[in-house]
Every structure is written in C-alpha cells, then in structure tokens.
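Participant: Task: produce atomic coordinates for the following.
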Amino acid sequence: MQKKDYINQIEKLLPELPDYVNDYYHAKRSIPLSLTTLYHYLSTFQQFFDWMRTTKVTGAASNRDITLSDLENLSLTDAQLYKEYQLNRPRLNTKKENNGLSKSSINPSLSALKSLFKYLSSESEGINGKTLIARNVMEKIPLVKDGRTLQTRARTIGKKLLINGEAQVFLDFVDKEYAKKITAHQLAYFKVNKVRDLAIIALFLASGVRLSELCNLNLSDLHLDDEVPSIKVIRKGDVEDDVLLRIRFLHYIQDYLNQRPTLYPGSDNLDAVFVTARAGKVTRINTSTVETLVKRYSAAYGKPFSPHKLRHSIATDLYEKSGHDTQMVQTQLGQKSPNATQLYMHVSETRQENILKDL
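Facilitator: Sure thing, here's the model as predicted:
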C-alpha cells in the first residue's frame, strides 16, 4: 500500500479504538514510527480488544469502550492466555486446521502490545501528571524464541538462495524455459507480463530492497542513467534512502520501462513503476501479486522461495565479494542493526564448508 492508503486505513481504525490508543498513535507518529508499522500496530490492538470482549475479559460493549482500568487490571493469566491463543489459533488463508501462527507472526503482535502498555505505564501523562496506568502486565510476557541458531537458519535459507551466478541462471529460466512448463491459458497471461516480471526479479537482485519498497517505487524514484545507477526508497520509519544498483541486471528494468506504455495502456497516467492490468484498469502492483509471481516462477524452477530470499541472495553475494564487509551489507539493505547481517556470515560459512567438501 501507498502512504495515502495506510492513512485511509488508519483513519478507519482510530474511531473504533479507545481515545488512549489515539493518543498513543499521535505520540508514536511524532517519533516517527512508519505508517506501515502503526497500521499493523493498530490492527493488532483491534484484534486484542476483540479477543478481550469475546473471552469476557472485559464487559465492554465495543472496543472503543475498553477502559484503562481494563488494561491495568489485566491478569497475568489472561495475558498468557492471549499469547497461547495466538500460538494455537488457525492460520488465516489456509485449509490446514490446528496450525498455530508462526513465531515470526506472533512476535510482532506481542511487540505491538508491549509498546502500547509501555506507553500507557511509563511514557504517557494524564491530567494529574501521572501515567495513564500504573501496572504493565505485558512486561511479564516474553516474546517467542525462534528455537533455531543462526547456523541452523543459515543452512535452511542457503538452499533457497540465488548466489554465485545462479541469479542469472534463474532469470534465463524465466525468460526462455518457463513457457515450456505451463498451459496455453497460463502462457497467454505470461506473455503479457513476462517483461515486467523479469524486471521485478532483476530489481530485487540488483538492489536487495524489501517487497513493500519495490511495490511503492515511483518512476521519479529511478535514477538509472546516473553514473552510479540508484533508486530512492522509503525505508522503515519513513526514512528516505538512496540504494545503489547492481549494473548487470539493469537491462531487464530498462527493457520493461521502454515497453511499459505498450504493455499496459493507460500506465502513462500512473507514477508507479510496476503496474498490473485487470478488467482494463491499470493499477499499482500489490505485494501479494509480486509474492505470487516469484513463488510461481521459483517453484517451476525447482527451488521454491519468496521475494525475501532474493534480498538474502544479493546480501550473501555482497558479503562474500566485499571481503566480508558487514557494514556494506547493512547499508545496502537498509538494516539498522549490525546483528541482522550475521545471518549472511553464517550462510557464507555454510557455503565454504560445502565447497571444501568438493575440493
């Protein structure tokens, strides 16, 4: 979603939530937290308040009626039950039953609630100069541990990366071989979008941007003709960043830009770099469409992966070819913490072990 879309969604959520959540929102907006983060936080609060009313933890008739006292007096047992509910409730958009949310899905929700309770108990100020609540039960609720070492994660992720020249092999597969593996109906759709899809994959591999950053790109953000080609993206926290590009994949992107007006009539009226057409209407491409196309091509390639693995791929290549310069990787990917780059160190070490076995 674009900034205006998040604002629209937030404006729909806020009237359904208590006034103290509105105060929280404006306090965090001034830091600022990104609109993306705040939207997901507010959605989490809405879900948590729904659960409180459904389980009769509160007698409030609506989420907006949930009081500060309800939160201040929330028992540790009830807080733990909510975490257990998150761990065990069925996942959305799946036919599998009794399949709890992944740890990566639960922790952002818990972090959101921790942020709200911390604000209410230590950062807020009421009329009397005191914080809005005196007790923070969420301090006692730990995040869910991953249960895997970085080495284990590296071994798993390393099998799904396009490194050491395989990125070009994958692009060649999509360009020349994929059409042989699909039906006539699928082929018609593929022919329309092939040039765009190659450009999307190429831009991931050329930049290491996040999925949302790619989808939110505007034509005015592209600086492909500069001496050092780059793109402008809005990172987490609404931070603007210039991302340098890997030159070897730029021709896929330029080819798409040249054909964009012909492939998607009406796209001249849109600033979005990547667009899609449905029922004659051209719109900005969304994250689910990009996720679907990457998974479809990678599955046909025989190595199913998500767009995030393309980000891991350039990071691993950069880590190795820069002489293990973690700061360079951190800068390229827009990561605030150097700890995030440790994964690529372990992926590199795992690759080295495998290469030594073959020597």
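
Participant: can we go C-alpha only for contacts and neighbour counts from here?
Facilitator: Will do.

Participant: who's in contact with the top helix by length along the chain?
Facilitator: Looking across the chain with DSSP state H, the single longest helix is helix 184-207. Applying C-alpha atoms under 8 Å, 6 or more residues apart in numbering, the contact partners of helix 184-207 are 167, 171, 174-175, 179, 210, 214, 243-250, 252-256, 260, 263, 274, 293-294, 307, 310-311, 313-314, 332-333.

Participant: Would you mind identifying the next helix or strand past it?
Facilitator: Per DSSP states H and E, the first helix or strand lying C-terminal to helix 184-207 is helix 211-215.

Participant: helices and strands around the helix or strand following that next one, which ones?
Facilitator: Downstream of helix 211-215, the first helix or strand assigned by DSSP H and E is strand 222-223. Contacts defined by 3 or more C-alpha pairs under 8 Å, 6 or more residues apart in numbering; DSSP states H and E place strand 222-223 against strand 230-235.

Participant: residues making contact with the strand it packs on?
Facilitator: 213-214, 217, 221-224, 240-245, 334.

Participant: What's the separation between Lys140 and Leu113?
Facilitator: 12 Å (C-alpha to C-alpha, to the nearest Å).

Participant: run this one through as well so I can compare:
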Amino acid sequence: MAEYQDCPDYLKEFLFYILTIRGRSKRTVDAYYIDLRTFLRYIKCVKIIKQDPDNQDDFSKIQIKDISIEDISSITLSDVYAFLSFAANDRDNNAKTRSRKVSSIRSFFRYLTVKSNYLKTNPVENLEVPSIKKSMPRYLTLEESLELLTRIESSNYERDFCIVTLFLNCGMRLSELVGINLYDIRENTIRLLGKGNKERMIYLNDACQNAISAYLDVRTPPNNEKHRDALFLSSRGTRITPRRVEQIIADCLRQAGLEGQGYSPHKLRHTAATLMYQHGNVDIRVLKEILGHVSLSTTEIYTHVSNTQMENAAKNSPLSNVTPVKKRRAPKVSKSD
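Facilitator: Now for the predicted structure:
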C-alpha cells in the first residue's frame, strides 16, 4: 500500500479493506483511490481552503493527507451533488464515469459508518446513481468470426490461433486469458480467475481442446521458474501480457480485413456471448455463469442483440401464413343508371 501514502489513514484503511476483505483486484482498488482522491481534493477546495477547483494545475497539486475525519463528517449530500456537477462540467466526465465515482463514494461512506464507525450517519445514503444509456455491444458476425480464424498468419501461429479460438468460443476476459495456468486445464474444462478473484469453471468444446493441444505441442517451457506454469508465453519465455494480446488481436483483425472497426479482445468476448445466444440456444442464466457476470441484468443486454431470433420468432408465429382474402367487389352504379 506504499503507493497510497498520500492518503489519510481512514482512506488507506478503506482501500486495504476492499483489497483484502472484499477481495477486489488491485486495478479496482486503484480506481477507487483515484476517484476518492479527486473527490477529497474537491472537498478540500470548496470547504477547507476555499479555493476555486476549476484551476486544473492547482487542483492536481492539492494534498489530501491532512483532511481530518471531522472534515469528512461535515460533508453533505449537496456537497456530493456539487462534486458530480463539477466532474461533469469541468472535468468532462460522462455519465458512466460519474456513475463509477458515485459507487466509490457510496462504498467509502458505507465503510466509514457501518464497518469502522468513524461516522455516525451516512450523508450519501440516498445518493442516486446517474442514469446510463445502455449501448448495444459491438460484435463480429459468424461469417466475420470464421474469416478471422482462417486468416491468422504469425510466427507463433499455434499460440495466436489458440488465443483467438478461446476468446471466440469461451467469452473470457482479457485478464482471465493471460492468467491461465497449465494446471487450470483439466480434460474438457478450464478454471478461470475472474473479477474480485472469483473462480469459475467453463467447458471447452472440441475447437478449444484441439487448439490448446496444438499449441502445447510447440510450446517451449520457459527457463524462469516464475513463468513455468503460464499457459501463454511471450517470445521471451515470460507470461504473455495483456498489451501483447491486444497487439496480437489487432494483427489478426488486420489480416482478416476487420481493422478500424473498433474491435478488441473485449469485443471478441461480446462476440462469443452473442453467438452462443443466437446460435447455441443458450439460456440467459447459463450464459451469465459462462461469462462470470454478477448480475443477470448485465447479461440481459445480449437478449437485445439477437436480431436473428427476433426474425425467426416473427416467421414462426402460428399466424404468419395468413393472407388477406380477395373479395369480389360489387360493380359501381353510375348516377345515370
């Protein structure tokens, strides 16, 4: 926790709590730290030193270590809403970013009141989360996915083919893929370590098993004991990094003529989920477990992208073949008749 030395003790305790007790990842804890540091800098500006927070140079230099718990106890719900307005108008934070900040602030005050008793009352108990417009996830079509798999050219072909195959068939996250160890693979299953260090097991289809087998046949064991168990290795014999995987996927997309369309490893995860739902008749609850989602509402977005299923539903309606009856019309009678 040395990197959080600029924090007051109660904030360091909170960050340590969510890392060790709540089991959040280091990346998540860092995000909490950045959000709450920005929030406390704003509070110090407007409530303690009475300084204009709009000056970005001065704002980034504000120290928060001396903000006391008494200062925190004086924060009101109005102060938090003012901060969110500042984040939107002066720091160009979109609704998704502000929603994350709200989550950080709510968790922080919940800890101060419920878990540690630093505060007697929670000023943000009724703090609402900014509404976020859900966008449809981008994904490759079945044809584009097949094109991607058949166009891979690389000096590490077996490794790169295996990486793309796992993304497109298993819907795993980038962090999950680079974290796979050899002992995580057992017959037709693989163990993944997801968000919050939560483990889940998914099944491997024939394509995945064949791709893994072909890669293991040419994989050179590293000399470094630290990386001995890593499934995917770099050319230097070390565990492959997320950035290197992103570069590999970018190269594969370019070879398939799919570059410049916003695709990424995360979009391949979306592709796997969409293809499972569209073509595999996968129940949404099963899909939730495969993807490692905490909430079913996160998975339900894939029910809105299945145009094929909606089209088939319309075609298969029991009334889909009803046609209008052409009736004989009575001849018109002119007034002269």
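
Participant: TM-score for the pair, please.
Facilitator: Remark: TM-score between the superposed chains equals 0.75 [TM-score structural alignment, normalised by the length of the second structure]; 300 aligned residues with a C-alpha RMSD of 3.3 Å.

Participant: just to revisit the earlier point, what residues of the longest helix of the first structure count as buried?
Facilitator: Buried residues in helix 184-207 of the first structure, counted by 16 or more other C-alpha atoms under 10 Å: 187, 190, 193-207.

Participant: distance between it and the chain's centre?
Facilitator: Relative to its chain's centre, helix 184-207 of the first structure lies at 21 Å (C-alpha atoms, centre = their mean, to the nearest Å).

Participant: same thing with stretch 344-359 of the first structure?
Facilitator: 28 Å.

Participant: What's Glu176 of the second structure aligned with over in the first structure?
Facilitator: Taking TM-score structural alignment, Glu176 of the second structure has Glu213 as its aligned residue in the first structure.

Participant: What count of nearby residues applies to its match?
Facilitator: Using other C-alpha atoms under 10 Å, Glu213 of the first structure has 18 neighbouring residues.

Participant: how near is the residue lying closest to it once chain neighbours are set aside to Ala167 of the first structure?
Facilitator: Closest residue to Glu213 of the first structure in three dimensions, ignoring its sequence neighbours and counting by C-alpha to C-alpha, 6 or more residues apart in numbering: Val233, at 6.1 Å. Val233 of the first structure sits 23 Å away from Ala167 of the first structure, going by C-alpha to C-alpha.

Participant: Which residue of these two possesses the greater neighbour count?
Facilitator: Val233 (23 against 20).

Participant: per the alignment, the more buried one corresponds to what in the second structure?
Facilitator: Using TM-score structural alignment, the partner of Val233 of the first structure in the second structure is Leu192.

Participant: Show me the helices in the stretch 1-150 of the first structure, by range?
Facilitator: Taking DSSP state H, counting those that start in this stretch to define them, one finds helices in the stretch 1-150 of the first structure at 3-13, 19-29, 35-54, 68-72, 76-88, 103-118, 150-158.

Participant: Quick check on Lys140 and Leu113 of the first structure: which one has the bigger neighbour count.
Facilitator: Leu113 (19 against 11).

Participant: That one matches what in the second structure?
Facilitator: Using TM-score structural alignment, the equivalent of Leu113 of the first structure in the second structure is Ile105.

Participant: From what I see, that match and Leu36 are in contact.
Facilitator: Yes: with contact defined as C-alpha atoms under 8 Å, Ile105 of the second structure counts as touching Leu36 (6.8 Å).
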